[in-house]
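Enquirer: Below: sequence and its predicted model.
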Amino acid sequence: MVRKMGVYAVLAFCLYGLFFYWYLFHFANTTLPFEYQGSKADPSTFLNGRELSLSEEYSKVRNLLFFLSTPFEWLFYFLILLFGFSKAFKRWADSSTKYKVLQMPIYLIWLSFFAFVATFPLNYINYSLSKTYHISTQSFPSWMKDELIDFWISYGTWLIIVPVLYWLMKKSKKRWWLYGWMLSVPFTLFMMFLQPVVIDPLYNDFYPLKNQELETKILALADKADIPAKHVFEVNMADKTNAMNAYVNGIGSSARIVLWDTTLNRLNDNQILFIMAHEMGHYVEKHIYFGIAGYLLLSLFGLYLTHRLMNWAIKHWGKELKITDIRDIRSLPLFFMILSMLLFVSSPLSNLVSRYEETRADRYAIEMTKNPEAAITSFQELSRSGLSQVNPPLLVKIFRYTHPSMLDRISMLEEYEIKHRHK
């Protein structure tokens, strides 16, 4: 029975992968609707033939890797349970030390290490792909350093969360998910506060914007929007990527507006001011706080469903999965698998909300700067630097896009330009 379940799981993953290969490479239509052809949203008007071809090639492979990577995690955790590796990790942890307080961290390091090794090939293919298409400029040692930082941050975070969750399970088998969620609220806020000042600097160097004249213009925009900003931060990304980005993160006194140096190098002042106005739109409309509230609400339902699904799975397949009780640390791969599934299933909703907020920020930015030409050309340059599809396939947009497609963003700006041309 165990072998049969393993074969079915691998077969299901292969069929799933074949479906998305067929969908992305043979079925999905990314050509522009007739009414947008020749407009400023038409990539043929701002990309040359080679760039158009590379954009399509790169996007298809990158999207396929995205759709393969998350279900691969599910398959990994399922096989870890099915073939007794979780049981083995527990045995190795117990035999390594007589101190119970150290046994769970040892179990977790074994599980984390095997997960890192299993997912490394896909991560490396992603890195190699971005190098091939000249998106990434990062050396392998630098990339490997970031991967290891990711590993230890993830391990450290789960080392805090997992012991607390399993302690709560032992105290209250029926209500652990609720108590865990209540503790997650201050923990989430604390991590949001730490992100820009502790975690992000582990990967890159951050410093106040060196272009004082540009910073003065940005701070004037911030003052116009009643944003108490004192600095705009610049981050060195040119050694890692040719892509461009700007973002706002953190909460309270740790909140930062950040520009990648690649953005500064490739866009002019007017284009950068539009991008900064976009980020200010997020601040003014409190999108960060709405995002936190939405995340916490989803996590409440997610933990409840995880509780129900874990108990259901153990009841029906506990023998095959080598788990007799949800409170046994050997059930952790099942917890991770179900949590990952729920995040994937909920991503269309969270992405839809995010795209709405990004559209609001775009509208705020164009109303503030009133420079549609700078806005449109900045999006065109973003498309070029990241080789992103202007009109992505529907399933890609639903599951991947936290921002509107470039077709949606540029066409909205073009409508604004036409509407206000004679005013």
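Expert: The structure has been received and is ready for your questions.

Enquirer: hey, let's count contacts and neighbours off CA atoms from now on
Expert: Will do.

Enquirer: so where do the helices sit in the stretch 301-423 of the chain?
Expert: Assigned by DSSP state H, counting those that start in this stretch, the helices in the stretch 301-423 of the chain fall at 332-369, 372-386, 394-400, 406-420.

Enquirer: What is the third one packed up against?
Expert: If contacts are counted by 3 or more CA pairs under 8 Å, 6 or more residues apart in numbering; DSSP states H and E, helix 394-400 sits against helix 332-369.

Enquirer: ok, and here's another one to check against it:
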Amino acid sequence: MRPKSVSLFSALACLVVVPAAAHAAPFDPEAATQAYLATLKGAARAQSDAYFEGGYWLLLWGTLAAVFADFILLRTGLSARFRNWAERVTKRRFVQSMLYGVPYVIISSTILVPWTIYTGYVREKQYGLLTQGFGDWAGEQAILLVLNIIAFSLIIALVMNGIRRSPKRWWLWGTGMAALTMVFFIMIAPVFINPLFNTYTELAPGPVRDRIVGMAQSRGIPANHIYVFDQSKQHKRISANVAGIGPTIRISLNDNLLKRTTLSETAAVMGHEMGHYVLNHSLRLAIGFGLVFGFCFWIASLVVPGIVARWGAGWGIRGIDDVAAWPVYSIVITILILAMTPVKNTLIRSQESEADAFGLDVAREPDGFAQAAMQLSEYRKIEPGPVEEFLFYDHPSGRTRVRMSMEWKARHLADPRPK
């Protein structure tokens, strides 16, 4: 008889317990989102907002500074002198254009030194985001200068060659060149450029590596090598990437991510980065940005001839196919690139949102993803208005990302309430 009495007691208990659970408040994604947002408040939130909002003005002032540097090269006749020097060195016009790029990058970068120091060092230090001393920071800027000399010398030569071959349709050449250049740098950067600034080592065996390998293998991502790089020596931002194309593919995460996040946060971030690889975002972004630059080149092909005809002789420019006219092209394209900021941001932001959704599906860590989004909000305004987000954000805002993760949690988990 005892088993029956126990069974009867259990049944009665269920009658009491089940209705109580049925009346529990359902999980509310918006309330959960607000709970996360409330963890960033006071001085920390004010600083995050101020830093990011200040970046809006940096877009404008940075453009004006670049235009000023190019105008100085034209007004002083330095651009024509660079061309004359290149012509004395060689008779080959393609090589002349490459040689022109060397003093062009050096002098224009020198003109912009005060601006570079303020935006890249002083301001970052003021907001507590940079961990480098000035000497180390300046050393990396010198490496960047060398890389810019090489890259811009080639770009200038290719664009000017296109202008000489087809003065009216060179922008078509420029569009394809821009896309191919982006693909090229996406391929070589992980292997040859990134190690110039950081040391890459294999991630040690353990729970983090096991989790990353498991997620990668579940989506067919090569995971033979997973690298950690020492970015804490430069700043404290968390970061990771699945970069490269074909044989140059690398899964990498910085040491800040390992030090400042839990396993669930790390998995969420890495799931997001894997999304970029699986969804072919590198190639799609290269095509998208190629079209953006193509539009800017097309407008430049219509505007620059008039500028050169009006003021070119005074600047020592012989025609639109003269490499000394490069600063004119640069000024026009720089202004157009600023005007295209919402388009560029939308291209990137849409892919970041796709990667967010992918990462939630592969990692299944909505709270980890929300917590990582809160960490990123140390330097990104967490709750912008819709127009503000459209214009200035190249990633979804912290609020958007936390809300997405809470909605995913409500849809996919049996009991989505925080434990």
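Expert: Arrived safely. Only a predicted model underlies this, so the values are computations on that prediction, with no experimental measurement involved.

Enquirer: Quantitatively, what TM-score do the chains reach?
Expert: TM-score of the superposed chains, computed with TM-score structural alignment, normalised by the length of the second structure, equals 0.83; 385 aligned residues with a CA RMSD of 2.7 Å.

Enquirer: Of the helices of the stretch 301-423 of the first structure, which stretch is the most buried?
Expert: helix 372-386 (a mean of 21; mean count of other CA atoms under 10 Å).

Enquirer: tell me which element Trp85 of the second structure is part of?
Expert: helix 78-89 (DSSP states H and E).

Enquirer: picking that back up, would TSV of the helices of the stretch 301-423 of the first structure with distance to Arg62 of the first structure be doable?
Expert: Below are the helices of the stretch 301-423 of the first structure laid out as TSV (distance: least, CA to CA, whole Å):
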stretch	distance to Arg62 of the first structure
helix 332-369	17
helix 372-386	12
helix 394-400	10
helix 406-420	17
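
Enquirer: What lines up with Asn249 of the first structure in the second structure?
Expert: Counting by TM-score structural alignment, Asn249 of the first structure lines up with Ala243 in the second structure.

Enquirer: Tell me how many other residues surround its match.
Expert: Around Ala243 of the second structure there are 22 other residues, counting by other CA atoms under 10 Å.

Enquirer: And for Leu159 of the first structure?
Expert: 16.

Enquirer: Quick check: closest non-adjacent residue to it.
Expert: Pro105 (6.5 Å; CA to CA, 6 or more residues apart in numbering).

Enquirer: Against Ile160 of the first structure, how distant is the one you found?
Expert: With the distance defined as CA to CA, to the nearest Å, Pro105 of the first structure ends up 10 Å from Ile160 of the first structure.

Enquirer: Among the two, which residue is more densely surrounded?
Expert: Pro105 (19 against 12).

Enquirer: any idea how far that one is from Phe151 of the first structure?
Expert: 14 Å.

Enquirer: repeat for Asp205 of the first structure
Expert: According to CA to CA, Asp205 of the first structure and Phe151 of the first structure sit 20 Å apart.

Enquirer: And those two? Which one has more around it.
Expert: Phe151 (16 against 12).

Enquirer: And the more buried one? What does it align with in the second structure?
Expert: Checking TM-score structural alignment: Phe151 of the first structure goes with Leu145.

Enquirer: For the helix or strand its match falls within, list every residue counted as buried.
Expert: Taking DSSP H and E as the definition, Leu145 of the second structure sits inside helix 134-165. With burial defined by 16 or more other CA atoms under 10 Å, the residues of helix 134-165 of the second structure counted as buried are 137, 145, 148-163.

Enquirer: Over to stretch 66-75 of the first structure?
Expert: So stretch 66-75 of the first structure, judged by 16+ other CA under 10 Å, has buried residues Phe66, Phe67, Leu68, Thr70, Pro71, Phe72, Glu73, Trp74, Leu75.

Enquirer: once aligned to the second structure, how far is it on average?
Expert: When the second structure is superposed, stretch 66-75 of the first structure averages 2.0 Å from its matched positions, counting by mean CA distance after the TM-score superposition for the first structure.

Enquirer: residues in the second structure matched by that stretch, start to end?
Expert: Using TM-score structural alignment, stretch 66-75 of the first structure pairs with 59-68 in the second structure.

Enquirer: List the contacts of the matching stretch.
Expert: If you take CA atoms under 8 Å, 6 or more residues apart in numbering as the criterion, stretch 59-68 of the second structure is touched by Leu112, Trp115, Ser330, Ile331, Thr334, Ile335, Leu338.

Enquirer: from those, which is closest to Val228 of the second structure?
Expert: Checking the contacts of stretch 59-68 of the second structure against Val228 of the second structure by CA to CA gives Trp115 as the nearest, at 31.8 Å.

Enquirer: three-state assignment of the nearest residue to Ala246 of the first structure once chain neighbours are set aside?
Expert: In space, and not counting its chain neighbours, Ala246 of the first structure is closest to Leu259: 4.5 Å by CA to CA, 6+ apart. Per DSSP: H, G, I helix; E, B strand; the rest coil, the secondary structure class of Leu259 of the first structure is strand.

Enquirer: what about Leu259 of the first structure, neighbour count?
Expert: 25.

Enquirer: same thing with His422 of the first structure?
Expert: If we define neighbours as other CA under 10 Å, then His422 of the first structure has 6 of them.

Enquirer: Contact partners for the counterpart of Val208 of the second structure in the first structure?
Expert: Counting by TM-score structural alignment, Val208 of the second structure lines up with Leu214 in the first structure. For Leu214 of the first structure, the contacting residues are Asp269, by CA under 8 Å, 6+ apart.

Enquirer: Map Ser282 of the second structure across to the first structure for me.
Expert: Matched by TM-score structural alignment, Ser282 of the second structure corresponds to Ile288 in the first structure.

Enquirer: got a list of what its match touches?
Expert: Asn249, Ile251, His282.

Enquirer: What spatial separation is found between the closest residue to the second one other than its chain neighbours and Ile160 of the first structure?
Expert: Okay, so that is Ile251 of the first structure. Leaving out its chain neighbours, the residue that sits closest to Ile251 of the first structure by CA to CA, 6+ apart is Phe193, at 5.4 Å. Phe193 of the first structure is 17 Å from Ile160 of the first structure, where distance means CA to CA.

Enquirer: Repeat that for Met412 of the first structure.
Expert: Taken as CA to CA, the span from Met412 of the first structure to Ile160 of the first structure is 45 Å.

Enquirer: How about Leu122 of the first structure?
Expert: 27 Å.
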